[in-house]
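A.B. asks: Here is a sequence together with a model predicted from it:
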Amino acid sequence: MSPLILECQKRPDTIAPIVCSTGQHREMLAQVLGYFGIKPDIDLGLMKPGQTLTGLTSACLLAVDEVIQQQKPDCVVVQGDTTTVMASAMAAFYHHIPVVHVEAGLRTGDLMAPWPEEFNRRVAGIVTQLHCAPTKRSADALLAESVPAENVRVTGNTVIDALLHTVEKQRSETESLAQKYPAAMADSVVLITGHRRENFGGGLADTCDAIAELARNHPETQFIYPVHLNPNVQGPVHDRLGGLDNIHLVPPADYPEFVWLMDRADVVLTDSGGVQEEAPSLDCAVLVTREKTERPEAVDAGLAELVGTDRQRIVDRVTDALASRSEKAKASATDTIINNPYGDGKASQRIADWMLERFAS
């Protein structure tokens, strides 16, 4: 959402953005807000230890309801597929406030994968007035659900706006970042992320076991794993991967640092939706530890591959990817970004223009 907030702030004569933070994952949130120079106008502070999805949903719904009553906005903008998105869209609907859904129309067709994100974005979609679809495929999914065509536009995804804003700057920071992440300067690097709820338990354990086997099989390759703060991730990752010399379990990297790590990586092993969109721009081999994805464009374009959480399959595909990467030099990131199926870096401009076109009067 950061690029869209910045775009709105560039238009003070026509748009008065009110930035509302739920306060979830505060440490990681503070990093990215600081990088983009964004200070929330409202901080709801909803995060509580051991909070259930039901508890979070109800707390978010009540808190956003109060904000809407106080601020009386012309529209409410939500992005993606989180519980916050669903609850905020519902609260806006109850007040007859139009909803703008950034990154709309992503679908797997399975309510349980990803869980609960597929449910969240479908609920948000029901009450949305402006569906900002990142790709034609996402737009077609919305049209197939009988969303009026005048309420759907292919805008591209703001994640590419953010990436373009960041990558060139971070390349100039290599000397200092190399001191923090010396393993990233190796000739062979695998970057790993994992945090999806549906992978908690057996799926994450099998993935970790695969990474451990790969590390033993490829001692020259450095495996860098910024470990999510969720205890369901921290426990099994440290239990299974701690102590191996070429596996580096590091705290969650802030956004610009993570972009730099992707830029250094030969292979990215991830269950993240955003990384599926970003990493192909930086010419990484992208292997997705999920059985289904709401972002099939990269898979269709041969820029990503679904490998699930089967231990042997992960070992085989990462091994193949490392072998393939060693045989060719990385292409320039600029060339790859231009061909990224998720956008050209101008999504935020298109979304702000559309909001003014629809709501300014």
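C.D. replies: Arrived safely, thanks for sending. Numbering: from 1, shown residues only.
A.B. asks: switch to C-alpha atoms for all contacts and neighbour counts from now on
C.D. replies: OK.
A.B. asks: Tell me where the chain has strands.
C.D. replies: Secondary structure of the chain by DSSP state E: the strands cover 20-21, 42-43, 76-79, 99-102, 130-133, 152-154, 189-192, 222-226, 247-250, 267-270, 285-288, 304-306.
A.B. asks: Does anything pack onto the first one? Which helices or strands?
C.D. replies: Looking back up the chat, that one is strand 20-21. If contacts are counted by 3 or more C-alpha pairs under 8 Å, 6 or more residues apart in numbering; DSSP states H and E, strand 20-21 sits against strand 42-43.
A.B. asks: try the longest one
C.D. replies: With contacts defined as 3+ C-alpha pairs under 8 Å, 6+ apart, the packing partners of strand 222-226 are strand 189-192, strand 247-250.
A.B. asks: now what about it, what contacts it?
C.D. replies: Strand 222-226 has contacts (C-alpha atoms under 8 Å, 6 or more residues apart in numbering) with 183-184, 186, 188-193, 215, 246-253.
A.B. asks: Report the buried members of the residues you listed.
C.D. replies: 183-184, 188-193, 215, 246-249, 252-253 (16 or more other C-alpha atoms under 10 Å).
A.B. asks: Closest to Asp65 out of these?
C.D. replies: Pro252 (31.6 Å; C-alpha to C-alpha).
A.B. asks: My guess is the closest one contacts His228. True?
C.D. replies: Yes - the pair Pro252 and His228 qualifies as a contact (C-alpha atoms under 8 Å) at a distance of 5.8 Å.
A.B. asks: Based on its surroundings, how many neighbours for the residue nearest to Gln79 when sequence neighbours are not counted?
C.D. replies: Nearest in space to Gln79, with sequence neighbours left out and distances taken as C-alpha to C-alpha, 6 or more residues apart in numbering, is Val102 at 4.5 Å. Close neighbours of Val102, defined as other C-alpha atoms under 10 Å, add up to 27.
A.B. asks: for Val102, what are its contacts?
C.D. replies: Val102 touches Val77, Val78, Gln79, Gly80, His131, Cys132, Ala133, Asn157, counting by C-alpha under 8 Å, 6+ apart.
A.B. asks: Apply 7 Å and report the result again.
C.D. replies: Val78, Gln79, Gly80, His131, Cys132, Ala133 (C-alpha atoms under 7 Å, 6 or more residues apart in numbering).
A.B. asks: any idea how far Pro134 is from the spatially closest residue to Thr193 that is not a sequence neighbour?
C.D. replies: Closest residue to Thr193 apart from its sequence neighbours, by C-alpha to C-alpha, 6+ apart: Thr270 at 4.8 Å. Remark: distance between Thr270 and Pro134 (C-alpha to C-alpha, to the nearest Å) = 20 Å.
A.B. asks: picking up where we left off before, adding distance to Leu142, write the strands of the chain out as CSV.
C.D. replies: CSV is the format used below for the strands of the chain (distance: least, C-alpha to C-alpha, whole Å):
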stretch, distance to Leu142
strand 20-21, 27
strand 42-43, 32
strand 76-79, 16
strand 99-102, 12
strand 130-133, 8
strand 152-154, 8
strand 189-192, 32
strand 222-226, 35
strand 247-250, 39
strand 267-270, 27
strand 285-288, 24
strand 304-306, 23
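A.B. asks: In addition, the following structure is provided for comparison:
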Amino acid sequence: MHNRPVVLIVLGTRPEAIKLFPLIRRLNGDGRFEVRVCHSGQHSTLADPILQLTGVTVDHACAAMAPGQSLDQLTVAAMMAIGAVCDRERPDWVIVQGDTTTALVGALAAHYRKIPVLHVEAGLRSGDSHHPWPEEANRRMISVIAARHCAPTPSAAEALTREGVAPAAVSVTGNTGIDALRWMAAELERQPHLAQRMAALEQRFAGKRVIALTLHRRENIGSGIASVAAAVKQLARREGVAFICPCHPNPLVQDVLREHLEGLPNVALVEPLGYPDFIRLLAAAHIVLTDSGGVQEEAPTFGTPVLVLRNTTERAEGVAAGTARLIGTDPQRIVHEVSLLLADQDAHAAMARAGNPYGDGCASERIANLLADEVLKAKSGSLSLPQ
């Protein structure tokens, strides 16, 4: 028997590691809980350095990922592994974040055992089940399972209540990714050597305006990435401009980018950057081109305009605030939008000063207090799980 409620936190990818480490650290420092961390192994090479950097101990390391694995194979392997951890730990709560396969499976494994689920970053919606794919469907399914929904913004909370989630089960907490970013920025102030790779790249491109490029979405693999690369190739001919592209490890992403862009003097195709280097890149960049959801949240903190290489986004707050713009993957549109921000200082400044609508850096504290309230409800017998 445990003396305190056991909270099992399930993660497996780099974004989950980034957005959950502030909450893990907060709960570990809270005498009200016993915290266990389960790593599915979905993206170990990308997630592990984040956990090591931030001092997070993994209690259960699974090996769900295998080369050439399909989504259904990953789902089955992760389900078996995470389910076994749930049986071993018998947690009082399971916490999942976002919309990955790991998050869906973690919620489903808990649901099968009637363990309540707290969903961090709940309520994001693009409105298209194939964009992003499979994430849009994943997060919708988690919302059916979860007992407590921690929405990052009021519009995310409204999306949940429109779908029939009880308002009492939804709380606007802000985004834990902003907690993580602020922690990392403070660490870089104290330890600038943590971002040595970016320091070298900044020196290489001294005097140039840097454009950061990140691509990884499944729906862009193939023609989408090739179209983006064609636009970058054209833009890289401009004087005074440089591109830094941390390449996702997926060969279907890397191979296309290298085919089109390798060897161009103003383009650096680099291995994935560690979290400190990546935060420094966002701070140093003049513009960010990305299909990432997390980058849409992070870059506005540094006043860096975001051009989103997608046709839909579940982070509409940034578009509404003016920090981000949806531009898709058409090469002509990309060249036009980037050229506008390079040439028009007022257009750039309008996006740069729009501010960050995603949080104040206190989301983890709010979630910890919500969890404590739910534990008290469970003790009194007033907690009701989704039917």
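C.D. replies: In hand now; what should we look at? Because the structure is a prediction, the values reported are computed rather than measured.
A.B. asks: Just the TM-score for the two chains, thanks.
C.D. replies: TM-score of the superposed chains, computed with TM-score structural alignment, normalised by the length of structure 1, equals 0.94; 355 aligned residues with a C-alpha RMSD of 1.9 Å.
A.B. asks: List of residues touching the longest helix along structure 1?
C.D. replies: Identified as the longest helix of structure 1 according to DSSP state H is helix 53-71. Residues outside helix 53-71 of structure 1 that contact it (C-alpha under 7 Å, 6+ apart): Leu44, Leu46, Thr83, Thr84, Ala87, Ser88, Ala91.
A.B. asks: Map the third one across to structure 2 for me.
C.D. replies: Taking TM-score structural alignment, Thr83 of structure 1 has Thr101 as its aligned residue in structure 2.
A.B. asks: and the closest residue in space to its match that isn't next to it in sequence, how far is that from Ile82 of structure 2?
C.D. replies: Leaving aside its sequence neighbours, Thr101 of structure 2 sits nearest to Thr75 (C-alpha to C-alpha, 6+ apart; 6.5 Å). Separation of Thr75 of structure 2 from Ile82 of structure 2 (C-alpha to C-alpha): 10 Å.
A.B. asks: can you give me how far stretch 344-352 of structure 2 is from the chain middle?
C.D. replies: Relative to its chain's centre, stretch 344-352 of structure 2 lies at 26 Å (C-alpha atoms, centre = their mean, to the nearest Å).
A.B. asks: Ok, stretch 76-85 of structure 2 next?
C.D. replies: 22 Å.
A.B. asks: Identify each buried residue in it, please.
C.D. replies: Ala77, Ala78, Met79, Ala81, Ile82, Gly83, Val85.
A.B. asks: Find me the equivalent region of that stretch in structure 1.
C.D. replies: So stretch 76-85 of structure 2 sits over residues 58-67 in structure 1, by TM-score structural alignment.
A.B. asks: Likewise for stretch 261-272 of structure 2?
C.D. replies: Stretch 261-272 of structure 2 covers residues 241-252 of structure 1 once aligned (TM-score structural alignment).
A.B. asks: Quick one: residues in contact with the matching stretch.
C.D. replies: With C-alpha under 7 Å, 6+ apart, stretch 241-252 of structure 1 has contacts from Cys208, Ala212, Ala215, Pro219, Thr221, Gln222, Phe223, Ile224, Tyr225, Pro226, Val227, His228.
A.B. asks: The same query, at a cut-off of 8 Å, please.
C.D. replies: 28, 183, 208-209, 211-212, 215, 219-229, 238.
A.B. asks: start to end distance for it?
C.D. replies: End residues of stretch 241-252 of structure 1 are separated by 16 Å (C-alpha to C-alpha).
A.B. asks: go on, stretch 248-266 of structure 1?
C.D. replies: So stretch 248-266 of structure 1: terminal residues 16 Å apart, C-alpha to C-alpha.
A.B. asks: One more: stretch 149-156 of structure 1?
C.D. replies: Across stretch 149-156 of structure 1, first to last residue, C-alpha to C-alpha, it's 17 Å.
A.B. asks: quick one: it aligns where in structure 2?
C.D. replies: Mapped onto structure 2 using TM-score structural alignment, stretch 149-156 of structure 1 covers residues 167-174.
A.B. asks: Distance from the matching stretch to the middle of the chain?
C.D. replies: On C-alpha atoms, centre = their mean, the centre of stretch 167-174 of structure 2 falls 20 Å from the chain's centre.
A.B. asks: cool, stretch 353-363 of structure 2 as well?
C.D. replies: 15 Å.
A.B. asks: which residues sit against that stretch?
C.D. replies: So stretch 353-363 of structure 2 is contacted by 152-153, 173-176, 178-180, 182, 297, 300-301, 303, 317-318, 321-323 (C-alpha under 8 Å, 6+ apart).
A.B. asks: How about stretch 207-214 of structure 1?
C.D. replies: So stretch 207-214 of structure 1 is contacted by 236-237, 240-241, 244, 289, 309-312, 314-315, 318-319 (C-alpha under 8 Å, 6+ apart).
A.B. asks: run the last query once more with 6 Å
C.D. replies: Contacts to stretch 207-214 of structure 1, defined as C-alpha atoms under 6 Å, 6 or more residues apart in numbering, come from residues Thr309, Arg311, Val315.
A.B. asks: Take those and keep only those in helices.
C.D. replies: Filtering the contacts of stretch 207-214 of structure 1 for helices - DSSP H - leaves Arg311, Val315.
A.B. asks: Next, the buried residues of the strand or helix carrying Lys377 of structure 2.
C.D. replies: If you go by DSSP states H and E, Lys377 of structure 2 is part of helix 363-380. By 16+ other C-alpha under 10 Å, the buried positions in helix 363-380 of structure 2 come out as Ala363, Ser364, Glu365, Arg366, Ile367, Ala368, Leu370, Leu371, Ala372, Glu374, Val375.
A.B. asks: go on, stretch 13-28 of structure 1?
C.D. replies: Taking 16+ other C-alpha under 10 Å as the criterion, stretch 13-28 of structure 1 shows Pro17, Ile18, Ser21, Thr22, Gly23, Gln24 as buried.
A.B. asks: Trace the fourth one over to structure 2, please.
C.D. replies: Right, Thr22 of structure 1. In structure 2, Thr22 of structure 1 lands on Ser40 (TM-score structural alignment).
A.B. asks: Alignment lookup: Pro134 of structure 2 to structure 1.
C.D. replies: So, by TM-score structural alignment, Pro134 of structure 2 is matched to Pro116.
A.B. asks: how many other residues sit next to that match?
C.D. replies: By other C-alpha under 10 Å, the burial measure for Pro116 of structure 1, its neighbour count, is 17.
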